[in-house]
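> Sequence first, predicted coordinates after that:
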Amino acid sequence: MDHCISLILGGGKGTRLLPLTQYRSKPAVPIGGKYRLIDVPISNCIHSDLNRIYVLTQFNSISLHRHIRQTYNFDLFSNGFVEILAAQQTPGETDWYQGTADAVRKQMRFLKQPGLKHVLILSGDQLYRMDYRQMLNTHLKSNADVTISTIPVNAQDARGFGIMQLDDGGKVVDFVEKPQDDDALNKVRTPADWIDAHGVRAKGREYLASMGIYLFDRDLLVDLLESSDHDDFGKHIFPMAIKHHHVQTHLFDDYWEDIGTIKAFFECNLAMASSDAPFRFGDHKHPIFTRPRFLPSTRFDNCEVKGSLIADGCTIGPGSKIENSVIGMRTTIGSNVTIRNSAIMGADYYVHDHSAPGECIGIGDNVVIDGALVDKNVYIGNGARIVSADAPPGDGDYDSIAVSDGIAVVRKRSAIPDNWSFPK
């Protein structure tokens, strides 16, 4: 792995995750109570002995930069680093990043470092655990120019992904983006016995979906970027590589979720709160790292908690009930509060003077929150009620609350008055 660097793409606008991305980039979105999405690919790299990591950033990147700076510091003798490559204007470049491929092209000098043989391209907004050394092994054994990681999906799910068509040796010969009709699906179907023979149980999943994880030979990647003006890997560079080079597939069969929408983000959080969670941040061999904050233990006072994750530094008052929910750091919850099927992101700091107008953070007494997503640094007044199931149909904007995918999202730094109900 000494001849490989990792590039994590973290500069997109993340419009489908609004309002969570109104003030932060998508990789900086908190998840699981105390982590951020960017922690996932960086942790995977560290566990794979890939310690030279670049994160390409552009939109709403201040909190992402701060988190990376405060979290990932290697010792002086490891030669490892997590370095931010922010979009910038230079005498030779006056445009910002125009897409994923253009972002890498604008950082070409880092690709041309001596001794570099391979470049791993990763997304900053996916939830999974992978040892990239296995992918590199597939790449080297097949003598490939490019290797793409794929996951088997069924016919219904295949309509929402880019699907690979392979030859008998696993070489990618075609790529169809979100095939909708049966003819297009049949063209890219991979027989179950082929999938089974390559170490993954098909279980009715006969389509190999792109995970957006690419491993390139460095020289080829430089050539592809310098010989074209294409802006995107998935739409342009990767299909171009299929036509003229050996593109190999690497099969992956574990939990993987692309956090592209409010619904996907919300469901991931709630799934992690269950006793049979499909993904656990605290795997003893390969934990997901994040910033150590040295917060006090959470305090419970005669309350009831079922099937939930409670992060550090919280206070939960008497008579409160929390069920199937994620409670983020520094959350203050009053008495007789009911929180069900919800994700509360918590707070960035404690407020000591609650008498100051507009300075309160936390959840007051006798509040009901059901099926909602509450962003950071929010105050919810006594007796307030926020129930997603009662929201008007369709997406909408209601001042402090936005409805997306049927989920009520309380905006960051909002203040909900006492006895206020959503919907009104």
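Alright, I've got the coordinates. Residues are numbered from 1 along each chain as shown.
> rest of the way, CA atoms for contacts and neighbours
Noted.
> quick one: stretch 410-424 to chain centroid distance?
Here the centre of mass of C-alpha atoms in stretch 410-424, compared against the chain's by Cα atoms, centre = their mean, to the nearest Å, lies 27 Å away.
> who's in contact with that stretch?
19-20, 358, 372-387, 390-392, 400-402 (Cα atoms under 8 Å, 6 or more residues apart in numbering).
> Also stretch 173-182?
158-167, 184-185, 188, 239, 242-243, 247.
> Any of the contacts of stretch 410-424 buried? List them.
Buried by 16 or more other Cα atoms under 10 Å: 19-20, 372-387, 391, 401-402, out of these.
> which stretches of the stretch 101-250 of the chain form strands?
Counting by DSSP state E, counting those that start in this stretch, the stretch 101-250 of the chain has strands at residues 118-123, 126-128, 146-153, 162-166, 172-177, 207-217, 247-251.
> Where do the helices of the protein begin and end?
39-47, 62-71, 100-105, 108-111, 132-141, 155-158, 182-187, 192-197, 218-226, 238-244, 262-273 (DSSP state H).
> can you tell me which of the ones you listed comes nearest to residue 3?
Closest of the helices of the chain to residue 3 is helix 218-226, at 9.6 Å (criterion: Cα to Cα).
> how much space between residue 417 and residue 283?
Distance check for residue 417 against residue 283: by Cα to Cα, to the nearest Å, it reads 40 Å.
> And these two? Which one has more around it.
residue 417 (14 against 10; other Cα atoms under 10 Å).
> Could I get the contacting residues of the most centrally placed residue in the chain?
Central residue of the chain (Cα atoms, centre = their mean): residue 125, 2.6 Å from the mean position. Shown in contact with residue 125 (Cα under 8 Å, 6+ apart): 10, 26, 27, 37, 38, 258, 259, 260.
> Pull up the gap between it and residue 151, please.
Residue 125 is 17 Å from residue 151, by Cα to Cα.
> likewise residue 310?
In terms of Cα to Cα, residue 310 sits 31 Å off from residue 151.
> And those two? Which one has more around it.
residue 310 (24 against 21).
> which residues does the nearest residue to the more buried one once chain neighbours are set aside contact?
Nearest in space to residue 310, with sequence neighbours left out and distances taken as Cα to Cα, 6 or more residues apart in numbering, is residue 327 at 4.8 Å. Counting by Cα under 8 Å, 6+ apart, residue 327 touches 33, 308, 309, 310, 311, 343, 344, 345, 346.
> for the first one, what are its contacts?
Residue 33 makes contact with 309, 310, 311, 326, 327, 328, 329, 344, 345, 346, according to Cα under 8 Å, 6+ apart.
> Which of those residues sits closest to residue 107?
Within these, proximity to residue 107 (Cα to Cα) peaks at residue 345, which comes in at 34.0 Å.
> this is the comparison structure:
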Amino acid sequence: MRGGPRVLGIVLAGGEGKRLSPLTQDRAKPAVPFGGNYRLIDFVLSNLVNGDIRQIAVLTQYKSHSLDRHITQTWRMSALLGNYVTPVPAQQRLGPRWYTGSADAIFQSLNLIYDERPDIVVVFGADHVYRMDPRQMIDQHLQTGAGVTIAGLRVPRRDATEFGVIDADAAGKVLGFLEKPADPPGLPDSPEESFASMGNYVFTTDALLEALRTDAADDSSVHDMGGSIMPMLADAGEAWVYDFSTNVVPGATERDHGYWRDVGTIDSYYDAHMDLVSVTPVFNLYNDRWPIYTLPPQLPPAKFVLGGRAEESMVSAGAIIGGGSVHTSVISPGARVERGARVEGSVVMDGVFIGEGAVVRRAILDKNAVVPAGARIGVDLDADRERYHVSAGGITVLGKGARALL
């Protein structure tokens, strides 16, 4: 950040994402496609880059090939200005072992901090869909003199049991950090709401280093940022909360202000896509004042022929709607919908083929999946459960490269 403190961004992108299976059977969770053109990693990287944080290390581990390739091909910053986004795989610098937790991932990568000598280290998660200006969080961090500032999302207390919960006083000082509490504490100004941790942290470098070293020496620790480091700094009186609802992003509308989605399950991933396709979207990808960056595919425009049509949908470059119909769906690059096929409320990824007369309803079709002519997906959930993965919310998933059965 020019004229301000030296800031290093670290993105934690080593998660396996088991709850998002089968979409994560062949790729890391942050590499899962989203919204037609994007990968989940693009959202956090866009927020950091738009916020003038342009020295960023992405810590990877699990099935990271497609993620590493996407970062190196897409996120090419100006070397002349000293900017970079670089994937950092697990290097086993401290012995022959992989990362044992998110805190251990940073501890094993302390060379990044020693090399850059930042004043501030911004540690963000890699698999959420949202817009955020991190500069405002950094400003609060500097004003309070905190060791760590934790981004907090206001959620109803009844829903907070699924999150790490921040117990803070009226000034924002953190009194405790609770992992999935049965009785979440309410907020001083809103007793029926709680602060859920977003997994985004701003550290003073010295505080981060001391906490990581203390944690590494504790054999009983799980070496996790939320489960280990945050409670430690909260108990030491060094943690403050940043209220995400106060974050102002250029170009945001009243409807999508404060939007944040954890897309860690098939149902939440599906719901986030449906947020994109309404006339007035709940999350607006078309905000050009705070763009979400990616590398668009080198493909011709989408084509609609033989009476093909799409309604309340997003259709990406290279897609051909050849006589079929698409309703309330996201169609990714290179997908094809043939004559008489009908796609309803679905997420169709790159290169998917949907044959003549096929029906796809409330489904997610992963990359290069094939739905042959006349096949039915999402029409009979009982039959689908015997053949495919069906989520708790009734979303049928056809895995990468899979072929639907007749």
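Arrived safely, thanks for sending. Everything numeric here is computed off the predicted structure, so don't read it as measured data.
> quick one: TM-score?
The TM-score (TM-score structural alignment, normalised by the length of the second structure) is 0.91; 384 aligned residues with a Cα RMSD of 1.7 Å.
> And the residue nearest to the centre of the first structure? What does it align with in the second structure?
Alignment note (TM-score structural alignment): residue 125 of the first structure maps to residue 127 of the second structure.
> Could you do residue 324 of the first structure as well?
By TM-score structural alignment, residue 324 of the first structure lines up with residue 328.
> that older thread, which among the strands of the stretch 101-250 of the first structure is found nearest to residue 5 of the first structure?
Evaluated with Cα to Cα, the strands of the stretch 101-250 of the first structure place strand 118-123 nearest to residue 5 of the first structure, the distance being 5.2 Å.
> superposed on the second structure, where does the closest one end up, distance-wise?
If you overlay the two and look at strand 118-123 of the first structure, the average distance to its match in the second structure is 0.8 Å (mean Cα distance after the TM-score superposition for the first structure).
> what does that strand contact?
3-10, 41, 111, 212-218.
> switch the cut-off to 6 Å
Contact partners of strand 118-123 of the first structure, identified using Cα atoms under 6 Å, 6 or more residues apart in numbering, comprise 4, 5, 6, 7, 8, 9, 213, 214, 215, 216, 217, 218.
> for stretch 69-78 of the first structure, same thing?
Applying Cα under 6 Å, 6+ apart, the external contacts of stretch 69-78 of the first structure come out as 80, 291.
> The second structure: matching residues for that one?
Taking TM-score structural alignment, stretch 69-78 of the first structure hits residues 72-81 over in the second structure.
> got the buried residues for that stretch?
Neighbour counts over stretch 72-81 of the second structure (16+ other Cα under 10 Å) mark 75, 77 as buried.
> on that earlier part again, quick check: the farthest pair among the contacts of strand 118-123 of the first structure?
Longest span within the contacts of strand 118-123 of the first structure, Cα to Cα: 9 and 217, 18.0 Å.
> Tell me which of the two has more neighbours.
Legend: neighbour count by other Cα under 10 Å for residue 9 of the first structure and residue 217, higher for residue 9 (24 against 18).
> on that earlier part again, and the contacts of stretch 173-182 of the first structure, which are buried?
With burial judged by 16+ other Cα under 10 Å, the buried subset of the contacts of stretch 173-182 of the first structure is 158-159, 161-166, 185, 188, 239, 242, 247.
> what about residue 312 of the second structure, how many neighbours?
16.
> Which residue in the first structure aligns with it?
Using TM-score structural alignment, residue 312 of the second structure pairs with residue 307 in the first structure.
> do the same with residue 272 of the second structure
Here residue 272 of the second structure is matched to residue 268 in the first structure, going by TM-score structural alignment.
> That match and residue 380 of the first structure, how far apart?
24 Å.
> doesn't residue 345 make contact with residue 330 of the second structure?
No - in this structure residue 330 of the second structure lies outside contact range of residue 345 using Cα atoms under 6 Å: 8.1 Å.
> Looking at those two, which is more packed in?
More crowded of residue 330 of the second structure and residue 345, by other Cα under 10 Å: residue 330, with 28 against 22.
> Residue 325 of the first structure and residue 283 of the first structure: what is the separation?
20 Å.
> do the same with residue 175 of the first structure
Here the criterion is Cα to Cα. By it, residue 175 of the first structure lies 34 Å from residue 283 of the first structure.
> now do residue 188 of the first structure
Taken as Cα to Cα, the span from residue 188 of the first structure to residue 283 of the first structure is 35 Å.
> picking that back up, any idea which of the buried ones among the contacts of stretch 173-182 of the first structure is closest to residue 46 of the first structure?
residue 247 (25.5 Å).
> Could you tell me how many residues sit around residue 15 of the first structure?
14.
> and it, what pairs with it in the second structure?
Alignment note (TM-score structural alignment): residue 15 of the first structure maps to residue 18 of the second structure.
> Counterpart of residue 25 of the first structure over in the second structure?
Here residue 25 of the first structure is matched to residue 28 in the second structure, going by TM-score structural alignment.
> Burial check on its match, number of neighbours?
Other residues near residue 28 of the second structure come to 25 when the count uses other Cα under 10 Å.
> That one and residue 202 of the second structure: what is the separation?
Distance from residue 28 of the second structure to residue 202 of the second structure, by Cα to Cα: 24 Å.
> now residue 151 of the second structure
Applying Cα to Cα, the value for residue 151 of the second structure to residue 202 of the second structure is 8 Å.
> which one of those two has more residues nearby?
Between residue 151 of the second structure and residue 202, counting by other Cα under 10 Å, residue 202 is the more crowded of the two (28 against 23).
> List the contacts of the equivalent of that one over in the first structure.
Using TM-score structural alignment, the partner of residue 202 of the second structure in the first structure is residue 215. Contact analysis of residue 215 of the first structure by Cα under 6 Å, 6+ apart lists 119, 120, 146, 147.
> Most neighbours of all the contacts of residue 327 of the first structure, which one?
Counting neighbours by other Cα under 10 Å, residue 343 leads those with 31 neighbours.
> I figured that one was touching residue 373, is that so?
Yes - with contact defined as Cα under 6 Å, residue 343 of the first structure reaches residue 373; the gap is 4.9 Å.
> re the thing from before, restricted to buried residues, select the contacts of residue 215 of the first structure in PyMOL.
Remark: buried members of the contacts of residue 215 of the first structure, expressed as a PyMOL selection using 16+ other Cα under 10 Å:
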select buried, resi 119+120+146+147
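> Nearest to residue 294 of the first structure, out of the contacts of residue 215 of the first structure: which one, please.
For these, the residue nearest residue 294 of the first structure by Cα to Cα is residue 120; the value is 33.2 Å.
> Which position in the first structure pairs with residue 284 of the second structure?
Checking TM-score structural alignment: residue 284 of the second structure goes with residue 280.
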